[in-house]
Structures are given as structure tokens and as C-alpha cells.
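Asker: Give me coordinates for this.
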Amino acid sequence: MDIANFGVEEWLNEWEKKAIYDLAQSTVSSMTLEEAINIDGTDPDFFFRNLYQTKMNYGYIEGSPEFKKEVAKLYRNVDSDNILQTNGATGANFLAIFSLINPGDHVVSMFPTYQQLYDIPRSFGAEVDFIYLKEESGWKFPIDELENIIRSNTKMITLNSANNPTGTLIKEEDLRQIVNIAERVGAYVLVDEVYAPFSSLDSTSVVDIYDKGISTNSLSKTFSIPGIRIGWTATSKEIANVFRKYRDYTMICSGIIDDALAVHVLKNKDKVFKRNYKLLADNLKQLKEWVESEELVSLVYPEYVSTSFVKIDIPISIREFCIDLLQKEGVLLVPGTAYEIEGHVRLGYCCSPEILVEGLKRISRYLNHYRK
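Answerer: Modelled structure (predicted):
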């Protein structure tokens, strides 16, 4: 099996530890362990004291009943038994593709998106066609192009909403149209929803509207605890039963302590969301003010998620720009070339306000070299 290099991950592996002002991340300002436990007033010492006598065995294979119950509350029509715990959303996406895609299958993917959603199907021998999102159309998913590219043998449509890197959302009306097209040929629709909770109220999970819909998510982005590496798949009973067989080959279970932390955070999701929505709303205001003041910068504004895809008008390659910016100003961005798109950067405005304000100021200072 051959697979392409993972552009975003390779970039972050090489450069993120060198950053002083990290605007490349997509996790909403990660909580400390103490902050996560104390978000509802729980004493961390009390929390862990209750775990002291717990045996460090394999725990619950699919996630604890409490975990599955709390995740199921995020959806309208999903039974808790159909929630399967995974190693982050990357593990959830891999499980879905590994379970369902065979050599020769036809897969349709949006582009740009998280590279895993199209290169893993390719590595399994599937034929992948792309639906291209265009900046001039607000990075909106073009339903008419899906109509033209779908086949009678299309096995799966892979989507990411809100989208990484653009931060834009597939609205419910459009998602229902996508589902109608998929249903005509019996295709699965996999939606990586890892950024969805901070999107507008005009958002729905594909699993709630389609029996062959697969929703994947994790606690890494909008829940602010990527360190515990817990995600999940939410599906129908039939699909969950297929996944169970393949899951046995990829993952036994998450750790007992990780599961306990996940349950605690999920039970307090409203408090986490309140914290994170305020941070993103305040930071997005700062980002908009910066974009509007910068003659070399433009942006299709994101949907209160953690990433944005900024266009920068400079006469050098965007990769060269990002490396030079990091070395001279200490600011880290993800070049659009990590998504095979020139002239743009992924800018995560989900860090602390102090880091964002100073980082944007330093980008402006660097851009002074290119002003007319």
C-alpha cells in the first residue's frame, strides 16, 4: 500500500516547536488538566482520588456506558449503543474508510479538506473524484457539481463541516440535498464534524438525517482537550455492527483515565462551549479588524470555528513566506500548499487573545516589506 505524505502534519511536525506565536493550531485554546476538571467546580484531587482504586485494565472496549450516553446526547436520532469510541477523529475517519472502502470503489471528496478523507481511500485502491470549493463562491459546496460527478457505483462521499481549512459550513439545506443525491445511488456520506459544535444554529449532523450517514467527531477541537485523544463514530445500528468487526483490528480501547476525563468534559459541555464560544467570538472580531486594515490580506470569514483560510497577496511562494515569517517574527501559520493551494494560509484564531493580537501585529510588520 502506498500513501501520500500528510502535508499539514509534516509541516507541524517540522515547525510548531519553533513557534513563539502559534497561529497554526486548530484546537480552541487547550485547557489544562486542572481547568478541565474544575470547570464545574470539581476539585481535581477529589476527581483523581475516586480513580485511585480503579484497576488499570483495558476498561470498556467501545467506551464506557457513560461516555456513549453523553455522546449520544449530541445527536437527535442516535442510540448510545451505536457510538463507538476511537483514537480521536482521525481514528474515527480511518475506521469508517477501512470498514467500507475496497479497491475499485468510487469515492467523492470535497477539496480542500482534511487530507485523510481522500488519501486513505486512494491508498485502499479507490478512485477518488473531487468537488472543488472556490474562494470566489465563498468556499460553498457546489451541489450541482456533485450531481455531475456522482455515479451509480459511488460508494462514499467524504465531507468536512465546518471545513478545515476554510472554516466554512455546509448548511442543513445543502446537506439534505447531498443526502438526497447519495441516497439515489446508495452511497454512504461520511462527515468529519470535528469543528461543528461552534457553527451556527443552521447545522445538523448527517447521522440524524440519513441512515447511511456517518458522523465523526472528537474532544480535540471545540472541547479543547486533544491531549486525551478520544473521538467517536455515530451511525446507524447496521453500520456500527460493520465497524465493530474492523475496529477489533485497529483499537482495543482508550485508557480508563482518558475515558473518565472525557465523560466529565462531556457532562459539562455547556460550560466548555460557553468558554470557547466567547474566546472565538472575541478573537474573530480581532481577526476581522485586522483583515479589514490589511491591504495585502483578504478572507472569507469562518463560521465561529477555529480555523480561517487567509489569502495573502505577496510575490513569493506561500511556503517561503511562512518559513521566513516564522524565522523573523516567531509566528507560525500553515501554508496553503499543505492543502495543495497556493497563496493562502491556515490561520487558527483560537489561541489566547494575547497571542493572536501580537501574532497579527507581527504579520503586519513582516508584510510592510511588500507594501507599495
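Asker: From now on I want contacts and neighbour counts done on CA atoms only, so please keep to that.
Answerer: OK.
Asker: Ile323 sits in which helix or strand?
Answerer: Applying DSSP states H and E as the criterion places Ile323 in helix 318-329.
Asker: try Ala260
Answerer: Going by DSSP H and E, Ala260 is part of helix 256-267.
Asker: ok so, going back, quick check: buried residues in the helix holding Ile323?
Answerer: Using 16 or more other Cα atoms under 10 Å as the test for burial, helix 318-329 gives Ile318, Arg319, Phe321, Cys322, Ile323, Leu325, Leu326, Glu329.
Asker: would you list every one of the helices in the stretch 201-350 of the chain?
Answerer: 237-250, 256-267, 269-293, 318-329 (DSSP state H, counting those that start in this stretch).
Asker: Tabulate those helices (JSON lines), appending distance to Asp174.
Answerer: Listed next are the helices of the stretch 201-350 of the chain as JSON lines, based on distance: least, Cα to Cα, whole Å:
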{"stretch": "helix 237-250", "distance to Asp174": "23"}
{"stretch": "helix 256-267", "distance to Asp174": "29"}
{"stretch": "helix 269-293", "distance to Asp174": "25"}
{"stretch": "helix 318-329", "distance to Asp174": "32"}
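Asker: Here is a second sequence; please produce its structure as well for comparison:
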Amino acid sequence: MNVGGFPLMEWVVKYEKTAKHNLGSSNVKGMQMDISWLSPFDMGKTSNKGEEEALEAVLSLYPAGLDAVTATGTSEANQLTIMALGQRGENTLVETPVYEPLCKLPVLMGSRVVHVPRAFENGWQFEEEALKEAAPACKLFVLTNSHNPSGIFLKEQQKKLLLDLSKDHKFKIVVDEIFRMLSPDIPSLAGEENVVVTSSLSKSLGLGGARCGWVVGEKRDIEKILAVKRICSAATNPLGERILARVLSQYPTNLDAINGVLAKRMAMVESLVKKSDRIVWTKPDHGCISFLKIQLPKSTLEFATELFKKDGVLVIPGEFFQCPGHIRVGVGVCDPKEGLNIISERLGTY
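Answerer: Take a look at the predicted model:
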């Protein structure tokens, strides 16, 4: 089945290494890790479900009584979960704007994808009437919290509505919480009825190279996901999971310095928005990404392409999230000041 590739990833692969100002990445700067603490272990010995110390560390982050399985990053966690809980021929609701794999994975499973808008005019919250209309016919709902690309968390009223609808219409909710890990004070949706969450430390602590994510939910759902994992990848990543357990033993205190830097950098983005008559936004609740709505005489894809080719500034055009007229700006991997100044200068020429 041809699902049309992954343009966002192709864009990043093409431009990231040569960018002078990388405002396109959605993670914090990669962690430099000395692993001299690591004791020798048998790399040939793996587990289906996950290394015990990693599972214990993951479950310590969530309410008691839940179960977990590890995966090769949040990407595989989402894949396994959608494969296990989705149903061929049935509707899967997916938010839009959307991180593209989340709407293509259900298609690969033979599900019909129905998009539910999160509107800029509504502060990137769901349009509640559209949600109520679509919910009765769905078997699975897939979303991010905080939202990728906007960085906005669901409000309590929206959480309640979504959870009530899932109980009334008996559908599962898959919540990608990878960006929530930067905001430990924001409660996870794990532990709520019908909810399964996925996550990792790739975005929050720069541990993408460890390739270790997880799924947390009720035991019966985790058993279904584990059954799919045994078919798809079978084994865990014992090195990555030892690193995961080590880093989680220091979480969330190891976020303090990171979040201090991110707050200062996001203030620079806010300054750009305030001084430009071409940009509006909903200020992110937290984290390292924002989604700027830009008034231009050309597409944001054209603008982003010119911005890179002429100035070496990498941003992500909204077209890759099914939301043209916007750009996603990340502040996690470098000081954004100079890149933001260039964006301001470019906008001033129109």
C-alpha cells in the first residue's frame, strides 16, 4: 500500500545537517552521556516485554495498577499500539493539524481515518461539535498531548469530554505524550478508562539515540500490544533500556536546567510575534515547539524553502502537518536568536 512517504522526515534529513540555524528540530539538544557506570551484561539476552528495571522505572511515573511494554522509541510504540487496538474497516479518529505518521499508521492497518480539527481560532483545542459528531462511529482515537505541532495541552473540559465520549461509545484513546515529559507537572492521561499512552525521552532529554520508548495502559491492552510486538520486533533494546532506567532514576530533576533554557528561548519567539504584524500564535503552555500563523503572499512551504536556501534557517512548514499558512519553530537544539532575527527581516520584505 502506498501511503505517500513522510515529507517532514524527508525535509529534516535533507536540510538538518547543513542548517546554520536549526529551528526545525522538535527535541532538546542530545544528551552527552558517560556510560562508565554500566556493568557488563549479555547483549545476546533480550526480553519481549522489556527489561525489568526499565519497566519499573517507567511505571513509577504513572498511577499504580497499570502495565507497560517497551518499544524502539515512541515511533514503534505508536505503531504497535495502533496495530493492536485499531480495527480494519472501522473509523479511527485523528487530530488535525497532525504529526503525519499518526494518520498514516491507521491507513496501513486498513482503518478509515476521520480527522477531527484542532482549530487555531480555538487555541488548538478540539472543535467539540465535530468531536461529538464523529465519536459514535469510531473504534480508536489518536492524538498528541501536548499537541504536535502547537505545543498546546488539552484543557480539562476537553479531556472530560473526550473521556466521556470514549465511555459512551466504547472506543480506545491513544495519546502520544512524548512532549509531556518536558512538563512533569501536567498529569498524564494514563490511568483513565480506555486510555493508552505512549512516550519516550527523545524530545525531553535528547535520548533519541537510545531508541527506547514505552506504552502504558491497562493490563488487557498491554497484553494485546505485546502480542503484536512479538510478531513485529520480538526483542527489546537491552542497552537502551539500561540507559532509560538510569536516566529515569534522576527524573524530573534532570529537567530543571533544560526547562530554564527553553523558557528563555521561547521568550525570544514571543518577542518576534509581538513585534511582527504578520505573525500570530497561541503561546505554548511549555516545551520546545511553537506553531506560528504567518500572513504571506506565498505558501509557507515556499517561504520555508527560501529561508533555508538563502539564509540557512531551518523551520518546518505547516503543509507537513496538513496546516498550510503556519511554520513550526523549535528552540531545543540551538539558541534561536539569530535565526528568529532573520525570519523577522525576511517577513519585513513583504
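Asker: hmm, back to that, what are the buried residues along the helix holding Ala260 of the first structure?
Answerer: Neighbour count says helix 256-267 of the first structure has Ile256, Asp259, Ala260, Leu261, Ala262, Val263, His264, Val265, Leu266, Lys267 buried, by 16+ other Cα under 10 Å.
Asker: pretty sure Ser26 of the first structure is touching Tyr304, no?
Answerer: No: using Cα atoms under 8 Å, Ser26 of the first structure makes no contact with Tyr304, being 12.0 Å away.
Asker: and stretch 93-101 of the first structure, which stretch of the second structure?
Answerer: Per the alignment by TM-score structural alignment, stretch 93-101 of the first structure matches residues 78-86 in the second structure.
Asker: Show residues contacting the matching stretch.
Answerer: For stretch 78-86 of the second structure, contacts defined as Cα atoms under 8 Å, 6 or more residues apart in numbering pick out 92, 102, 105-106, 109, 111, 139-140, 172, 174, 176, 198, 215, 221, 224-225, 228-229.
Asker: Then stretch 100-120 of the second structure?
Answerer: Contacts of stretch 100-120 of the second structure (Cα under 8 Å, 6+ apart): 1, 3, 6, 8, 78-79, 82-83, 86-97, 124-127, 130-131, 134, 142-143, 281-282, 320-321.
Asker: Next step: those residues restricted to helices.
Answerer: Mapping these onto helices (DSSP state H) picks out Leu8, Asn78, Gln79, Ile82, Met83, Ala130, Leu131, Ala134.
Asker: dump the residue contacts of the first one.
Answerer: Listed by Cα under 8 Å, 6+ apart, the contact partners of Leu8 of the second structure are Glu100, Ile316, Phe320.
Asker: Which position in the first structure pairs with the last one?
Answerer: In the first structure, the residue paired with Phe320 of the second structure according to TM-score structural alignment is Ala338.
Asker: any idea where the strands of the stretch 51-200 of the second structure begin and end?
Answerer: 67-71, 91-96, 112-119, 125-126, 138-144, 172-176, 195-200 (DSSP state E, counting those that start in this stretch).
Asker: Just send the ones you listed back as a markdown table, with distance to Tyr350 of the second structure and mean neighbour count too.
Answerer: Formatted as a markdown table, those follow (distance: least, Cα to Cα, whole Å; neighbours: other Cα atoms under 10 Å):
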| stretch | distance to Tyr350 of the second structure | mean neighbour count |
| --- | --- | --- |
| strand 67-71 | 46 | 27 |
| strand 91-96 | 29 | 24 |
| strand 112-119 | 26 | 20 |
| strand 125-126 | 31 | 19 |
| strand 138-144 | 34 | 24 |
| strand 172-176 | 38 | 25 |
| strand 195-200 | 41 | 26 |
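Asker: just so I know, which of these lies nearest Glu16 of the second structure?
Answerer: strand 195-200 (21.9 Å; Cα to Cα).
Asker: quick check: that closest one aligns to which part of the first structure?
Answerer: The aligned range for strand 195-200 of the second structure is 213-218, by TM-score structural alignment.
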